[in-house]
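J.: kindly return the folded structure for what I paste below:
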Amino acid sequence: MTDVLESIRRVFSVSIHKEGYPFILIGLVATVLLAWLWWPLGWVGAILTVWVCYFFRDPERVTPIRDGLVVSPADGRVSLITTAVPPVEMDLPQEPMTRVSVFMNVFDCHVNRSPVQGRIAQILYTPGLFLNAELDKASEDNERNALVIDAGEAKIGVVQIAGLVARRIVPFVKTGDALDAGQRFGLIRFGSRVDVYLPLGSQVLVGLGQTSVAGETVLADLRVNEPSRQYRIG
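T.: Model prediction:
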C-alpha cells in the first residue's frame, strides 16, 4: 500500500504542461455531470481526468551536455533504426541519412525536446493522414511538423508525426530560435512518433525496442566514427 501511495505522490508532484489545462477542465466538468446522472459514472470521469493529468505531465530532465551528442526528443520506444531519405519538404540533402524513430504511446510523456544545441533553420507543417505511427510509411503519409536544426557541425532533422489518436501537433518555437539540447520545442497530443535524421556515419547508441527518455537518453554520437552497438534482449 505504501508503494502505491508513493507512486501516486510521484505522479502528482510532476508539473503539468499548460496545454493540458483545457482538457483537465473538460474532464472535471464531465465528471460532475456524469456523477449527477449516476454516481458510478462519476468514477469513470474521475479516472479519465486523472489520466489526462498524467498524459500532460511535464517533468524536469537532466540532459547530458557535450558537442556531438544527440539526445532523444521523445519518451517512448525506439521503433526503427534505418537509412532513409528525409521528407522532401525539409531543407536537407535528398540523399540517405540515418533515421532513428521513437514511438510514443498514450501513456508516455508527450512533451518533445531538442536533440541537439543549435538554431532552428526551418519549421514546416505538412497536413496528411492519421495512420498508425509505428508504420514506416507514416513518415511520408501522416500529418507532421518538420524541424531542421543547424547544430554547427551538422544539420539535424526532427519530424513530429501524428498517429491514429494524435490530432494536434503544438509547436513552442519558431524559425530562427536558438535551442539548447533537451529544451522543450513542442508537444503532440495523444500518441505519435518522432523521427530524427542524422548524417550517415553517426554512431547510433540505442537499440530497437529500447525505452528512451526525452532529453536524457543519448541516441547517437556525431563525432564517433565506429560501428553501432549491438543489443540483445534478456
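J.: alpha carbons only for contacts and neighbour counts from here, please
T.: Noted.
J.: what's the spacing between the residue most central in space within the chain and residue 209?
T.: By C-alpha atoms, centre = their mean, the chain has its centre lying nearest to residue 74, at 3.0 Å. To residue 209, residue 74 is 14 Å away according to C-alpha to C-alpha, to the nearest Å.
J.: one step back: leaving out the residues flanking it, which one is nearest to the residue nearest to the centre of the chain?
T.: Leaving aside its chain neighbours, residue 74 sits nearest to residue 214 (4.2 Å; criterion: C-alpha to C-alpha, 6 or more residues apart in numbering).
J.: how about the contacts made by the one you found?
T.: By C-alpha atoms under 8 Å, 6 or more residues apart in numbering, the contact list for residue 214 reads 61, 71, 72, 73, 74, 75, 112, 113, 182.
J.: out of these, which end up buried?
T.: Neighbour-count burial (16 or more other C-alpha atoms under 10 Å) applied to these gives 71, 72, 73, 74, 75, 112, 113, 182.
J.: can I get the contacts of residue 214 in TSV including secondary structure and distance to residue 49?
T.: Conversion of the contacts of residue 214 to TSV gives the following (DSSP: H, G, I helix; E, B strand; the rest coil; distance: C-alpha to C-alpha, whole Å):
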residue	secondary structure	distance to residue 49
61	coil	25
71	strand	31
72	coil	28
73	coil	26
74	coil	23
75	coil	21
112	strand	22
113	strand	25
182	coil	28
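J.: ok so residue 48 is a strand residue?
T.: No - residue state for residue 48 (DSSP: H, G, I helix; E, B strand; the rest coil) corresponds to helix; a strand is not indicated.
J.: how far away is it from residue 61?
T.: Going from residue 48 to residue 61 by C-alpha to C-alpha gives 26 Å.
J.: and stretch 171-186, what's buried?
T.: 171, 178, 179, 180, 181, 182, 183, 184, 185, 186.
J.: equivalent analysis for stretch 33-43, please.
T.: Buried residues in stretch 33-43, counting neighbours by 16+ other C-alpha under 10 Å, are found at 34, 35, 41, 42.
J.: one more to put side by side:
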Amino acid sequence: MDLAPGAWRLATPVFLLAVPATLLFAPLGPLLVLLGAFVLWFHRDPHRPVGDGIVAPAEGTVSVVREEDGRLRVGVFMSPFSVHVNRAPLAGTVREVEHVPGAYKPAFSKDSDRNERVRVVCEEYETVLIAGWFARRIHPYVEAGDDLDRGQRIGHISFGSRADVLMPPGVTREDLVVDVGTRVRAGESLTGPLT
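T.: Sure thing, here's the model as predicted:
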C-alpha cells in the first residue's frame, strides 16, 4: 500500500506507545496498535486512473457547485473514510502556492469558506485545499514554477476536509458531469472533454 509522505512519522509514535501502554494497562496496547494502523490507512495513496476534461482534486462527495466572481467553483468534501491525497484538476504551471490562515469549522458547512487553506494557483484555474475542524495540517507537494500534469498529486490534508477547484473562465454548469451529492474519486472527470 502506497502512503502519503509523513504517514509513518505520525503512526510510529502511536505504535511505540503501545509497548509501555500494554505493560501498564494491557487492553490499551492493542487499541494503540489499531489507532496506528488507522493513521496509516487514513494516509493511503492508491493509484487512480485519470479521466478527461477537468478532474476531481479529491475523493469524496461534491458539496459545492456555485458561481463566484463570474467563475464556477466545485468543491469535494472528504469524509474520514476518503483518500486524502489531492490531485491537479488540469495540466498547468503553478504560479503561486499560498497558505491562508483561518478557522477550523466542519468542512461540509458553509462556514468552512473561512477555514485555513492552501491555494495552488495556476494560469487558468485554482485548487484550494481546505482544512476542516479536525484537520490541522495541509501538506502541499508543489511550489511556484512547477509544471503539473492532469491528475498529478499536489498535496494531502491530514485528517480531513475539502478540496475546491475554481474553474477556468468559460466553464459553466452545463459542462459539468457531476452535481452536489455526486461521489467522486480523485482523478475522475468533473466535466466532459474540453474543446
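J.: quick revisit: need the buried ones among the contacts of residue 214 of the first structure in TSV with distance to residue 136 of the first structure, can you?
T.: As requested, these are exported to TSV (distance: C-alpha to C-alpha, whole Å):
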residue	distance to residue 136 of the first structure
71	22
72	19
73	18
74	18
75	19
112	20
113	22
182	26
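J.: if we can go back for a sec, closest one to residue 199 of the first structure out of the contacts of residue 214 of the first structure, please.
T.: residue 71 (14.7 Å; C-alpha to C-alpha).
J.: and the helices in the first structure?
T.: For the first structure, applying DSSP state H gives helices covering 2-13, 21-37, 39-55, 138-141.
J.: kindly reformat those as CSV containing distance to residue 79 of the first structure.
T.: Converted to CSV, the helices of the first structure look like this (distance: least, C-alpha to C-alpha, whole Å):
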stretch, distance to residue 79 of the first structure
helix 2-13, 26
helix 21-37, 29
helix 39-55, 20
helix 138-141, 12
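J.: to residue 221 of the first structure, which of those helices lies closest?
T.: With C-alpha to C-alpha as the criterion, residue 221 of the first structure lies closest to helix 138-141 of the helices of the first structure, at 23.0 Å.
J.: what's the neighbour count on the aligned residue in the second structure for residue 160 of the first structure?
T.: Using TM-score structural alignment as the criterion, residue 160 of the first structure maps onto residue 129 of the second structure. The local packing of residue 129 of the second structure (other C-alpha atoms under 10 Å) involves 30 other residues.
J.: not counting sequence-adjacent ones, nearest residue to residue 129 of the second structure?
T.: Ranked by C-alpha to C-alpha, 6+ apart and with sequence neighbours excluded, the top spatial neighbour of residue 129 of the second structure is residue 163, at 4.6 Å.
J.: quick one: the strands in the first structure?
T.: With DSSP state E as the criterion, the first structure has strands at 69-71, 76-84, 97-104, 111-113, 118-126, 144-150, 155-162, 169-171, 178-179, 184-188, 192-198, 203-204, 211-212, 218-221.
J.: could I get those as a markdown table with distance to residue 18 of the first structure?
T.: As requested, those are exported to a markdown table (distance: least, C-alpha to C-alpha, whole Å):
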| stretch | distance to residue 18 of the first structure |
| --- | --- |
| strand 69-71 | 24 |
| strand 76-84 | 21 |
| strand 97-104 | 20 |
| strand 111-113 | 11 |
| strand 118-126 | 22 |
| strand 144-150 | 20 |
| strand 155-162 | 19 |
| strand 169-171 | 12 |
| strand 178-179 | 20 |
| strand 184-188 | 11 |
| strand 192-198 | 19 |
| strand 203-204 | 34 |
| strand 211-212 | 24 |
| strand 218-221 | 27 |
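J.: which stretch among these comes nearest residue 11 of the first structure?
T.: Across the strands of the first structure, residue 11 of the first structure has its closest neighbour in strand 111-113 (15.6 Å, C-alpha to C-alpha).
J.: for the closest one, give the aligned segment of the second structure as residue numbers.
T.: By TM-score structural alignment, strand 111-113 of the first structure lines up with residues 85-87 in the second structure.
J.: what of stretch 170-190 of the first structure?
T.: Under TM-score structural alignment, stretch 170-190 of the first structure corresponds to residues 139-159 of the second structure.
J.: now do that stretch: everything it contacts.
T.: Outside stretch 139-159 of the second structure, the residues that touch it by C-alpha under 8 Å, 6+ apart are 4, 42-43, 50, 54-55, 57, 80, 84-97, 118, 129, 131, 134-138, 186-187.
J.: grab the nearest non-local neighbour of the counterpart of residue 15 of the second structure in the first structure.
T.: Structural alignment (TM-score structural alignment) places residue 15 of the second structure against residue 28 in the first structure. Closest residue in space to residue 28 of the first structure, ignoring its immediate chain neighbours: residue 49 at 6.5 Å, by C-alpha to C-alpha, 6+ apart.
J.: roughly how far apart are that neighbour and residue 112 of the first structure?
T.: Computed as C-alpha to C-alpha, the residue 49 of the first structure to residue 112 of the first structure distance reads 22 Å.
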